[in-house]
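In: A predicted structure for the sequence below; I have some questions about it.
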Amino acid sequence: MKNLETPKTKLALFGVQGSVGNALLVESLGRQFETSVILSDLNAVTARPGIRAKQGDLFDPIGVSRSVAGMDGVICILSNPHLAAGADDRQLRSFDDQFVAIGALLDGLVIAGVRRLLLVGDFSWLDYDEQLPSPTLDLLEQRLLDSSLAWTLVDAPAVAEQLLEFDDFAHPHEGSETSELEPLRRFAAGVLDEFELANHIHERIRLTDHREVSP
């Protein structure tokens, strides 16, 4: 248990409007992190004790820098189709959108002086998807390799179509531990373990269990 003299870890989360995001929120609060969710629409999430909502534009480096200033690190769930969480409910579906978002994070965190970044998403493009433009893939990969940030790419888990809410993880019903709930709780624990320990800097990893990391 932390006391008043123990400094809190300050975490910023992008893309929390989904099952993975809710699992990460509950896990971060359980670890007594000072957690801020970054949104373009502050009404996109329900206000809860211990969770701060801050306005920020994921697709703009200056907007990112202002929203994450003072944080110890950032986790962005790129696999969330409602990543922007704006008034127009823009859905992040194209590789071009992800390209812009990753670039804004790489630049924005440097401006803000924040070094730790975890990206959760589908990184199959690193295997050179033939349907995507090769120059763009090369540019993004080179930007990551050249970045001074302590970044880690985490392959997103498969999730059910039914949204698992914050309360599903915080107050699970009897028998729910063997369903979709428990794997996502383990995944969230693994992500935050990596966030804190930073064992896989400049690597892409797959979490199979909260104690096991596969390259």
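Out: Right, received. Where do you want to start?
In: use CA for all of it now, contacts and neighbours both
Out: OK.
In: how many other residues sit next to the nearest residue to residue 211 once chain neighbours are set aside?
Out: Nearest residue to residue 211 in three dimensions, chain neighbours excluded: residue 190, at 6.6 Å (C-alpha to C-alpha, 6 or more residues apart in numbering). Residues lying near residue 190 (other C-alpha atoms under 10 Å) number 23.
In: got it, and residue 127?
Out: There are 8 residues near residue 127, going by other C-alpha under 10 Å.
In: pull up the gap between it and residue 136, please.
Out: For residue 127, the distance to residue 136 equals 13 Å [C-alpha to C-alpha, to the nearest Å].
In: tell me how far the residue positioned nearest the centre of the chain lies from residue 41.
Out: Nearest residue to the geometric centre of the chain (C-alpha atoms, centre = their mean): residue 76, 2.6 Å. The gap separating residue 76 from residue 41 is 16 Å, by C-alpha to C-alpha.
In: go on, residue 198?
Out: Relative to residue 41, residue 198 is positioned 31 Å away (C-alpha to C-alpha).
In: go on, residue 107?
Out: Counting by C-alpha to C-alpha, the gap from residue 107 to residue 41 is 22 Å.
In: show me where the chain has its helices.
Out: Assigned by DSSP state H, the helices in the chain fall at 19-30, 61-68, 95-112, 134-146, 166-170, 181-197.
In: residue 92 touches residue 98, doesn't it?
Out: Yes: with contact defined as C-alpha atoms under 8 Å, residue 92 reaches residue 98; the gap is 7.2 Å.
In: what's the overlap in contacts for these two?
Out: Jointly contacting residue 92 and residue 98 under the rule C-alpha atoms under 8 Å, 6 or more residues apart in numbering are residue 78.
In: just to revisit the earlier point, closest to residue 207 out of the helices of the chain?
Out: When the helices of the chain are compared by C-alpha to C-alpha, helix 181-197 sits nearest residue 207, at 6.5 Å.
In: quick one: buried residues of the closest one?
Out: 181, 183-192, 194-195 (16 or more other C-alpha atoms under 10 Å).
In: relative to helix 19-30, how tilted is that helix?
Out: With axes from the mean of the first three to the mean of the last three C-alpha atoms, to 10 degrees as the basis, helix 181-197 and helix 19-30 are set at 60 degrees to each other.
In: before we go on, here's another structure to hold up against the first:
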Amino acid sequence: MLASVEPTQGLDNQRLDETGANMIVVTGATGNVGRPLVQALVAAGEQVTAVSRRISVADIPPGVRHLQADLLDPGGLVPVFDNAEALFLVTSGDFLAAGGSAGAVLDVARAGGVRRVVLLSSQGVATGRHPSALEDPVTRSELEWTLLRPGGFDSNTLRWAETIRTQRMVAAPFGDVALPTIDPADIAEVAAVALRGPGHVGRAYELTGPEPVSPRQQAAAIADALGEPVRFVDQTHAEAREQLLRFMPEPVVEATLDILGNPTSGEQRVSPDVERILGRRPRTFAEWAARNIAAFK
């Protein structure tokens, strides 16, 4: 949902590449959103610097400048922002848990010439699940900013890939609780628009898929794409908690299970923002599954 915030001052009435340097820096460039964002920007003819902690040439399209860097070391980011005007910023859970400072990253970016930032935030800020402090360094900066607040990603189901490949089985909690999860490629396309075009400064967009879909329905969509049955097993809260604790800190696990099991009406609502910005309906989970079915074979 479009937030009621006033645009900040700036040069939002013109394309970035009409004002001189036009490099767009993409952090998290090999992630579920960063990878399609780099591809979308390259397809649009933009100059891109792809940044990741771990990166290989195979991850990056030809002609893209790629740098290995860590946001936890802002001083090491200085070369990243050479000739850059815009930044796509991803601050991961690991970054925040390690005491990373988005403000310090933005200070280096601004000193390097960046004047626009698009932050990958979370729907949880809008619904009160996550603190506004996640976004404060951006909204309080002197940069022209846009906030993207997606709900759950379709790609979160990749955690089922091993059991689907080996057992044709999915185990998940809250099998019939539906949420409007979003295709990361749609997030990337929205980010590309916000980074390149006018009208998005000072805006916060809530990004969802076109319809609520439950874990049981997601498993069925993967089965349809495979052409083989996939058995769904309901996990208990305790079983899901134990599994998630293997790769998530406890507070994140508790918040995740609360959203999955007891979503608010806001978390179940389909937002119009993707269609409003892209001029088309968001992709369905079934479309995501068909496009990524190789991961489950």
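Out: Sure, I can see it. As the structure is a prediction and not an experimental result, all values here were calculated from the model.
In: quick revisit: ok, the residue nearest to residue 211 of structure 1 - contacts?
Out: Counting by C-alpha under 8 Å, 6+ apart, residue 190 of structure 1 makes contact with 207, 209, 210, 211, 212.
In: just the ones in strands from these, please.
Out: Counted as lying in strands by DSSP state E, out of the contacts of residue 190 of structure 1, are 207, 209, 212.
In: could you find the closest non-adjacent residue to the last one?
Out: Setting aside the residues directly before and after it, residue 212 of structure 1 is nearest to residue 190 in space (C-alpha to C-alpha, 6+ apart), at 7.9 Å.
In: equivalent analysis for residue 41 of structure 2, please.
Out: Using C-alpha to C-alpha, 6+ apart and skipping residues adjacent in sequence, the residue nearest residue 41 of structure 2 is residue 192, 6.2 Å away.
In: can you name the residues that contact that neighbour?
Out: 37, 40, 41.
In: now residue 37 of structure 1
Out: 12, 13, 14, 16, 51, 52, 53, 54.
In: what do we get in structure 2 for it?
Out: Using TM-score structural alignment as the criterion, the counterpart of residue 37 of structure 1 in structure 2 is residue 50.
In: before we move on, the earlier item: could the contacts of residue 192 of structure 2 go into CSV alongside distance to residue 224 of structure 2 and neighbour count?
Out: Converted to CSV, the contacts of residue 192 of structure 2 look like this (distance: C-alpha to C-alpha, whole Å; neighbours: other C-alpha atoms under 10 Å):
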residue, distance to residue 224 of structure 2, neighbour count
37, 28, 27
40, 28, 18
41, 32, 21
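In: tell me the one of those nearest residue 219 of structure 2?
Out: Residue 219 of structure 2 has its nearest neighbour among the contacts of residue 192 of structure 2 in residue 37, at 26.7 Å by C-alpha to C-alpha.
In: how about the closest one, what does it touch?
Out: Counted by C-alpha under 8 Å, 6+ apart, residue 37 of structure 2 has contacts 26, 29, 185, 188, 189, 191, 192.
In: do you know how far the aligned partner of it in structure 1 is from residue 13 of structure 1?
Out: Per TM-score structural alignment, the equivalent position to residue 37 of structure 2 in structure 1 is residue 24. With distances taken as C-alpha to C-alpha, residue 24 of structure 1 is found 9 Å from residue 13 of structure 1.
In: before we move on, what about residue 188 of structure 1?
Out: Relative to residue 13 of structure 1, and taking C-alpha to C-alpha, residue 188 of structure 1 is found at 12 Å.
In: check residue 30 of structure 1 too.
Out: Distance, residue 30 of structure 1 to residue 13 of structure 1, by C-alpha to C-alpha: 15 Å.
In: please apply the same query to residue 156 of structure 1.
Out: Where residue 13 of structure 1 is concerned, residue 156 of structure 1 sits at a distance of 15 Å (C-alpha to C-alpha).
In: tell me who's in contact with the closest residue to residue 204 of structure 2 other than its chain neighbours.
Out: Spatially, and ignoring its direct neighbours in sequence, residue 204 of structure 2 is nearest to residue 147 (4.5 Å; C-alpha to C-alpha, 6+ apart). Counting by C-alpha under 8 Å, 6+ apart, residue 147 of structure 2 makes contact with 118, 119, 120, 121, 135, 202, 203, 204, 205.
In: run the last query once more with 10 Å
Out: Neighbouring residues of residue 147 of structure 2 by C-alpha atoms under 10 Å, 6 or more residues apart in numbering: 3, 89, 117-122, 135, 138-139, 191, 194, 200-206.
In: mind giving me the ChimeraX select for these, buried ones only?
Out: The ChimeraX selection below is limited to those of the contacts of residue 147 of structure 2 classed as buried (16+ other C-alpha under 10 Å):
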select :89,117,118,119,120,121,122,135,138,139,191,194,200,201,202,203,204,205,206
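In: strands - which of the contacts of residue 147 of structure 2 land there?
Out: Judged by DSSP E, the contacts of residue 147 of structure 2 include 89, 117, 118, 119, 120, 203, 204, 205, 206 as members of strands.
In: show me what the first one aligns to in structure 1.
Out: Taking TM-score structural alignment, residue 89 of structure 2 has residue 76 as its aligned residue in structure 1.
In: just give me the neighbour total for the closest residue to its match other than its chain neighbours.
Out: Once flanking residues are discounted, residue 76 of structure 1 sits nearest to residue 14: 4.6 Å by C-alpha to C-alpha, 6+ apart. A count of nearby residues for residue 14 of structure 1, using other C-alpha under 10 Å, gives 24.
In: got it, and residue 241 of structure 2?
Out: Using other C-alpha under 10 Å: residue 241 of structure 2 sits among 18 other residues.
In: does it touch residue 253 like I think?
Out: Yes: judged on C-alpha atoms under 10 Å, residue 241 of structure 2 makes contact with residue 253 at a distance of 6.6 Å.
In: spit out the residues that contact those two alike.
Out: Between them, residue 241 of structure 2 and residue 253 share no contacting residue, judged by C-alpha under 10 Å, 6+ apart.
In: which one in structure 2 is aligned with the residue nearest to residue 76 of structure 1?
Out: Residue 14 of structure 1 maps onto residue 27 in structure 2, by TM-score structural alignment.
In: hang on, isn't that match packed against residue 53?
Out: Yes: judged on C-alpha under 10 Å, residue 27 of structure 2 makes contact with residue 53 at a distance of 9.1 Å.
In: overlap in contacts of these two?
Out: What both residue 27 of structure 2 and residue 53 touch, as defined by C-alpha under 10 Å, 6+ apart, is the set 67, 68, 69, 70, 71.
In: just the buried residues from the residues you listed, in ChimeraX please.
Out: The ChimeraX selection below is limited to those of those classed as buried (16+ other C-alpha under 10 Å):
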select :67,69,70,71
